[in-house]
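Asker: Provide a 3D model corresponding to the input given below.
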Amino acid sequence: MPHIITAAPLGQLAALDVHQLYKLRVDVFVHEQRCPYAEIDATDADPQTVHLLAWDADTHELLGTARVFPAAPTDAALADAANGAQIGRFALAPAARGTGLGRELFQAAVDLGERMHPGQPLYLEAQAGLVDYYASFGFTPVGELFDDEGVPHQPMLRPAP
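Answerer: This next block holds a predicted model:
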């Protein structure tokens, strides 16, 4: 499936692109994963947050998304991550799963995080069932599992390159 990955802060996205971004995230996190919470948050609109969007090159349908922003770990044990970038809200449309697009999009998020905060670790809060997936990108579990809206999450760090 031919695709294009773009990256921009929310304020630079077209209104209909923002609509597709939020629709995909609500479809995946709220409906599919049955996690009813306020999907839109202040991090989305922060000018330092960059949204990666994977588009079908032919139909301009949004296939996947992630966001990269200054890390804000809440656990004091993760203070070293506070100078790095955090990756979050990584989601793929069902049609894009199993195609390799997820790995490409997530690697683009890692690369962006390293460019945004060179020489610093990357941080993410992985759904517990995806720890091995993120480990394949060099992330390691740190700290304790925590509950986020009924879904167990594991803090993970990727050391600075």
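Asker: all contacts plus neighbour counts: C-alpha atoms, from now on.
Answerer: Fine.
Asker: and for residue 20, the neighbour number?
Answerer: The tally of other residues near residue 20 (other C-alpha atoms under 10 Å) stands at 17.
Asker: quick one more, to check against the first:
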Amino acid sequence: MNLSFTCKHFDELSLKELYDSMVLRQEIFVVEQNCAFLDADGKDQVAYHCFGYDTDGQLHAYTRLLDKGIAYPEYASIGRVVTSAASRGGGWGRKLMEYSIEQLYATFGQQAIKIGAQAYLEKFYGSLGFVQCGEGYLEDGIPHIPMLKN
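Answerer: Below is the predicted model of the structure:
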């Protein structure tokens, strides 16, 4: 499988891209992870959205980029990090995050990035330069840790 990455502001999204991102987010965060939460949190409209589509037009990877002051008062953020079940194990999560970090810097400038990582992914995010920067917490019943990349 080969994925092609793009990044667009909310106002530039096609209806297909918006729909695909909502389906993938719900498929993984709500159904697979069994979390009932309001995914449409009002931040999508001010975000940039990164997509990883295969050659058949199927979305396999997605993130949402937020400027400083939206998710965290002093930091930009990458959130809603998700890969489809079909694409896991192929290194696409790493490629997605590398692309997302690059796009965040290109869009908002070189700066620190804060994320709320699922705790079991600490080593993965650590390999990308993120370090834990606070106490762990539960979000929707899933252990998370705050992480920062300077």
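Asker: what strand or helix carries residue 114 of structure 2?
Answerer: strand 113-118 (DSSP states H and E).
Asker: what's whatever helix or strand comes next after that strand aligned against in structure 1?
Answerer: Counting by DSSP H and E, the next helix or strand C-terminal to strand 113-118 of structure 2 is helix 122-126. When helix 122-126 of structure 2 is aligned against structure 1 using TM-score structural alignment, it corresponds to residues 131-135.
Asker: the matching stretch against structure 2, how far on average?
Answerer: Its match in structure 2 and stretch 131-135 of structure 1 itself, once the structures are fitted together, sit a mean 0.5 Å apart by mean C-alpha distance after the TM-score superposition for structure 1.
Asker: so what secondary structure elements neighbour the strand holding residue 114 of structure 2?
Answerer: Secondary structure elements in contact with strand 113-118 of structure 2, counted by 3 or more C-alpha pairs under 8 Å, 6 or more residues apart in numbering; DSSP states H and E, are strand 76-83, strand 142-149.
Asker: buried set for the last one?
Answerer: Within strand 142-149 of structure 2, the residues scored as buried using 16 or more other C-alpha atoms under 10 Å are 144, 145, 146, 147, 148, 149.
Asker: okay, it sits on what stretch of structure 1?
Answerer: Per the alignment by TM-score structural alignment, strand 142-149 of structure 2 matches residues 151-158 in structure 1.
Asker: a strand runs through residue 64 of structure 2, doesn't it?
Answerer: Yes: looking at residue 64 of structure 2 with DSSP: H, G, I helix; E, B strand; the rest coil, it is inside a strand.
Asker: that one -> structure 1?
Answerer: In structure 1, the residue paired with residue 64 of structure 2 is residue 67, using TM-score structural alignment.
Asker: ok, its match - contacts?
Answerer: The neighbourhood of residue 67 of structure 1, defined by C-alpha atoms under 8 Å, 6 or more residues apart in numbering, consists of 44, 49, 50, 51, 52, 87, 88, 89, 90, 109.
Asker: how far off centre is the strand holding residue 114 of structure 2?
Answerer: Centroid separation between strand 113-118 of structure 2 and its chain, computed with C-alpha atoms, centre = their mean, to the nearest Å, is 9 Å.
Asker: mean shift between that strand and structure 1?
Answerer: Once the two are superposed, strand 113-118 of structure 2 sits an average of 0.6 Å from its aligned residues in structure 1 (mean C-alpha distance after the TM-score superposition for structure 1).
Asker: give the other helices and strands that the lengthiest helix in structure 1 contacts.
Answerer: Of all the segments of type helix in structure 1, defined by DSSP state H, the longest one is helix 101-116. When contacts are defined as 3+ C-alpha pairs under 8 Å, 6+ apart, helix 101-116 of structure 1 sits against strand 50-56, strand 62-70, strand 85-92, strand 122-127.
Asker: many thanks, I have nothing further to ask.
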